[in-house]
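Engineer: the following comprises the amino acid sequence and a computationally predicted model.
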Amino acid sequence: MKFATWTKPDGRVESGVVSDDGLHAFSDGMTVLDAVKLGVAEAITLGTQTASTSRPVPIADVRLRPPLVPPAVRDFAAFEEHVLGALQSVTNRTEVPPEWYEAPAFYFTNPHALIGAFDDVPVPPGCEVLDFELEVAAVVTGTGASVSTDAAAELLFGYTIFNDWSARDIQAREMVVGLGPTKSKDSSSTLGPWLVTRDELEHRLDDAGFLALECSVSVNGDPIGADLLSNMAWTFPELVAHASRGTVVRSGDVLGSGTCGNGGSLAELWGVRGDDALPPLAIGDIVEMTVEGLGTIRNRVVPGPANTAAPPARRRIPPLPRKHAERQQTRT
């Protein structure tokens, strides 16, 4: 079953299920996150009832929003091919660090910056090298802490397409600091077009537990990259289990797969082929991504807000005198 959230022409936001006839809204203002909290079986029952009792709205008549508002968004780097190419491009490293193979790495990105499947994406302030990232995201149902991989499989509600838009020039500067990407990643991330429950894709699981889904991306109609989701280094249950280690994952948490290889981002191609392989995204470019069983997202690049960068840091090496601090300590 597919769950979606949309804005009607009158500005009302609704959530519900997707059928061949269109979109069927939940009653009583229920959200997709509410449905996710029910678990897969109960959500499907609710969706079936909703589709049979709610009058459909044509998809063409609404603006699709991100399927849900997640409590947290973790984005992994689970494709070795992408990691190698992107590192070469962004940091000039020529090999994948051995630490990458030891455990799935991720960073937290901005749940407030999600945009819909067909929304425009503004260029981040100060960015001159904009890139896309072709990913699939899993959504958690229930609560789990330090769960096993087997238990984590039961915490998977479903999947959606995820495009982690990246300001590569800003990222290159940030990575030198050693804290990972921050402002280079938090301006926009596309999530959509809907959330597909895991049962619809179980027939595409291979013997090792990987989802063998075809993924592709184009810019202005020109094919750029294509990969199989099953080329991930870890399965989604393994990613959920790792995310829960020593902490908690909750209903609605989004876990990105990381960017597919074989042209899932421009940065990978820049690293492998050289900087002149393809230009960065420009105003007016249309990026389209399709994942088998999940649908298609399509976003146009538009001008963004003016850059209001933070001022340079005040230097404090050598340290300032500490007499004031010592007096304060004596008084207390």
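Structural biologist: Arrived safely, thanks for sending.
Engineer: can we go C-alpha only for contacts and neighbour counts from here?
Structural biologist: OK.
Engineer: how far does stretch 257-274 sit from its chain's centre?
Structural biologist: With Cα atoms, centre = their mean, to the nearest Å as the basis, stretch 257-274 stands 16 Å off its chain's centre.
Engineer: do stretch 198-213 as well
Structural biologist: 20 Å.
Engineer: now Ile286, nearest residue through space, not along the chain?
Structural biologist: Using Cα to Cα, 6 or more residues apart in numbering and skipping the chain neighbours, the partner closest in space to Ile286 is Arg300 (4.3 Å).
Engineer: likewise Glu200?
Structural biologist: Per Cα to Cα, 6+ apart, closest to Glu200 is Met1, 6.9 Å.
Engineer: show me what contacts the one you found?
Structural biologist: Val17, Val18, Ile44, Gly47, Val196, Thr197, Glu200 (Cα atoms under 8 Å, 6 or more residues apart in numbering).
Engineer: I'd like to know how far the first one sits from Val32.
Structural biologist: When distances are taken as Cα to Cα, to the nearest Å, Val17 and Val32 turn out to be 9 Å apart.
Engineer: now do the SS call for the closest residue to Lys2 other than its chain neighbours.
Structural biologist: Sequence neighbours aside, Val196 is the residue nearest to Lys2 in space, at 4.5 Å (criterion: Cα to Cα, 6+ apart). Of the three states, Val196 takes strand according to DSSP: H, G, I helix; E, B strand; the rest coil.
Engineer: Val196: how many residues sit nearby?
Structural biologist: A count of nearby residues for Val196, using other Cα atoms under 10 Å, gives 26.
Engineer: hang on, it packs against Leu294?
Structural biologist: Yes - counting by Cα atoms under 8 Å, Val196 does reach Leu294; the two are 6.5 Å apart.
Engineer: overlap in contacts of the two?
Structural biologist: Common neighbours of Val196 and Leu294, counting by Cα under 8 Å, 6+ apart, are Tyr159, Thr160.
Engineer: let's bring in a second model and compare:
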Amino acid sequence: MRWVTYHCPPAGSRAGLVIGDRVHLLPDTVSVLELLGDDGERLHAAGERATSDPADVVAFSRDRIGPPLRPPSIRESVGFLEHVRNTSPAGTINENFTRFPPFYFSNPTAVTGPYTDIAVFPGSRQFDYELEVGAIIGRPASDVRPEDAHCHIAGYVLFCDWSARDLQLREMGLGLGPAKGKDGANTLGPYFVTPDELEPWRSGESYRLEMSARVNGERTSQGRLDSMDWTFGDMIAYASRGTTLQPGDMIGSGTVPSGCLLESYIQHPDTFHGWLKPADVVCLEVQGLGATCQTILPGRNPHPLRTAGRPEPAWNQHARKSAATAQHGQDD
């Protein structure tokens, strides 16, 4: 099944099942996220209802398509080690990348639809896309074994992890982050696709899905999902250690090799065409998962920050001295 979220004014957004070039809407305002949480029975029943007794059947319209769902959390993992090598000036990686699939938490409130314009993050001059796939958790997963993780995946989405490389570099140089370098936008969609739809492309524990990107019509990325070093099973097993992944949580695959401008900047600086700029049109596509197409907008100017090294306020000096005096009295 291929599900979308379709905006139906004035009622709001509805989950819809895509059949051919038409969208079969469910007869209420239930979301795709609300169809998750079990072994797939609820999603299957909704699919049958949308097929046999839809509330309406409408044309697929870019103007009405939003993100297929809004994950409660986003864990952005590192599944492709070649991408890490390609973005390292020395071409080497920390050996810990081969011991476990690291991840960071991204911003679920910044999720956008597949055709939404994207503004450059404030203060950035090195704006970039990242071509990925996201696995959506269907039922709670805690301390899962890698070989059992597929039972917890309800479906997959095309995922773009927008990145301000200059902001990211400054943050990660402090041993923190990425934070503002990744905070402004995460694109999902257009479809939420159940695993059975991808079986024709099955390749071991992954799928032979071609992945590509174009900027202003020129191909800038080309890769395949089954070139992953860490599988989604490994990622889910690691992410679920000592905690519980909830229905709708998303695990990002990490960037497919060649799937961002940073790799070209590092690997081919003499022929690098430049970072994303306003009016650029970025189109990503993953076989079986659909395509996105988004225009880059100018970013807002950030408000200047005060300097952290300014003199200590008098009230804070007084409080610190009072605490020190009290501690001294206790010691006596």
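Structural biologist: Received it, and whenever you're ready, just let me know what you need. Values in this document were obtained by computation on a predicted structure and should not be read as measured data.
Engineer: quick check: TM-score for this pair?
Structural biologist: TM-score for the superposed chains, counting by TM-score structural alignment, normalised by the length of the first structure: 0.91, backed by 325 aligned residues with a Cα RMSD of 2.3 Å.
Engineer: what's the residue nearest to Ile286 of the first structure aligned with over in the second structure?
Structural biologist: Under the alignment (TM-score structural alignment), Arg300 of the first structure maps onto Thr295 of the second structure.
Engineer: what's the burial count for Arg219 of the second structure?
Structural biologist: By other Cα under 10 Å, 13 other residues sit near Arg219 of the second structure.
Engineer: so how far does the host helix or strand of it sit from its counterpart in the first structure?
Structural biologist: Element membership for Arg219 of the second structure, per DSSP states H and E: strand 218-224. After superposition onto the first structure, strand 218-224 of the second structure sits on average 0.7 Å from its aligned residues (mean Cα distance after the TM-score superposition for the first structure).
Engineer: what span of the first structure lines up against the next helix or strand along the chain from that strand?
Structural biologist: Downstream of strand 218-224 of the second structure, the first helix or strand assigned by DSSP H and E is helix 232-239. The alignment of helix 232-239 of the second structure onto the first structure (TM-score structural alignment) covers residues 236-243.
Engineer: show me what that stretch is in contact with.
Structural biologist: 76, 103-104, 138, 146-150, 152-153, 155-156, 210, 249, 255, 257.
Engineer: I'd like to know which of the residues you listed are buried.
Structural biologist: 76, 104, 138, 146-149, 152-153, 155-156, 210, 249, 255, 257 (16 or more other Cα atoms under 10 Å).
Engineer: so which of these belong to helices?
Structural biologist: Per DSSP state H, helices hold the following members of those: Thr149, Ala152, Ala153.
Engineer: now the residues you listed in JSON lines, with distance to Leu228 of the first structure?
Structural biologist: As requested, those are exported to JSON lines (distance: Cα to Cα, whole Å):
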{"residue": "Thr149", "distance to Leu228 of the first structure": "22"}
{"residue": "Ala152", "distance to Leu228 of the first structure": "22"}
{"residue": "Ala153", "distance to Leu228 of the first structure": "20"}
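Engineer: list just the nearest of these to Ser244 of the first structure.
Structural biologist: Ala152 (8.8 Å; Cα to Cα).
Engineer: how about the aligned residue in the second structure for that closest one, nearest residue that isn't a chain neighbour?
Structural biologist: Aligning on TM-score structural alignment places Ala152 of the first structure opposite Ala149 in the second structure. Once flanking residues are discounted, Ala149 of the second structure sits nearest to Gly233: 4.9 Å by Cα to Cα, 6+ apart.
Engineer: which residues touch Val13 of the first structure?
Structural biologist: Thr5, Trp6, Thr7.
Engineer: now list the buried members of the residues you listed.
Structural biologist: Going by neighbour count (16+ other Cα under 10 Å), these have Thr5, Trp6 buried.
Engineer: specify which member of the contacts of Val13 of the first structure is nearest to Asp206 of the first structure.
Structural biologist: The shortest approach to Asp206 of the first structure among these belongs to Thr5, at 30.6 Å (Cα to Cα).
Engineer: show the contacting residues for that closest one.
Structural biologist: Contacts of Thr5 of the first structure by Cα under 8 Å, 6+ apart are Val13, Glu14, Ser15, Gly16, Thr31, Val32, Leu64, Arg65, Pro66, Pro67, Leu68, Trp194.
Engineer: and the strands in the stretch 101-250 of the first structure?
Structural biologist: All strands of the stretch 101-250 of the first structure, identified by DSSP state E, counting those that start in this stretch, fall at 106-109, 114-115, 121-122, 130-131, 134-140, 144-145, 156-164, 166-167, 189-197, 214-219, 222-228, 248-249.
Engineer: the fourth one aligns to what range in the second structure?
Structural biologist: Counting by TM-score structural alignment, strand 130-131 of the first structure falls onto residues 127-128 of the second structure.
Engineer: and stretch 172-181 of the first structure, by the same measure?
Structural biologist: Residue span in the second structure matched to stretch 172-181 of the first structure, by TM-score structural alignment: 169-178.
Engineer: list the buried residues of that stretch.
Structural biologist: Neighbour counts over stretch 169-178 of the second structure (16+ other Cα under 10 Å) mark Glu171, Gly177, Pro178 as buried.
Engineer: which single one of those residues is nearest to Thr116 of the second structure?
Structural biologist: Closest to Thr116 of the second structure, out of all of those and judged by Cα to Cα, is Pro178, at 23.2 Å.
Engineer: which residue is the nearest non-sequential neighbour of the closest one?
Structural biologist: Pro178 of the second structure sits nearest to Gln168 (Cα to Cα, 6+ apart), 5.4 Å away.
Engineer: contacts only, for that neighbour.
Structural biologist: With contact taken as Cα under 8 Å, 6+ apart, Gln168 of the second structure is in contact with Gly177, Pro178, Ala179, Lys180, Gly181, Lys182.
Engineer: and the spatially closest residue to the last one that is not a sequence neighbour, how far from Ala213 of the second structure?
Structural biologist: In space, and not counting its chain neighbours, Lys182 of the second structure is closest to Ser163: 5.0 Å by Cα to Cα, 6+ apart. For Ser163 of the second structure, the distance to Ala213 of the second structure (Cα to Cα) stands at 15 Å.
Engineer: tally of neighbours for Leu84 of the first structure?
Structural biologist: Leu84 of the first structure, neighbours per other Cα under 10 Å, totals 21.
Engineer: likewise Gln317 of the second structure?
Structural biologist: By the criterion of other Cα under 10 Å, Gln317 of the second structure has 10 neighbours.
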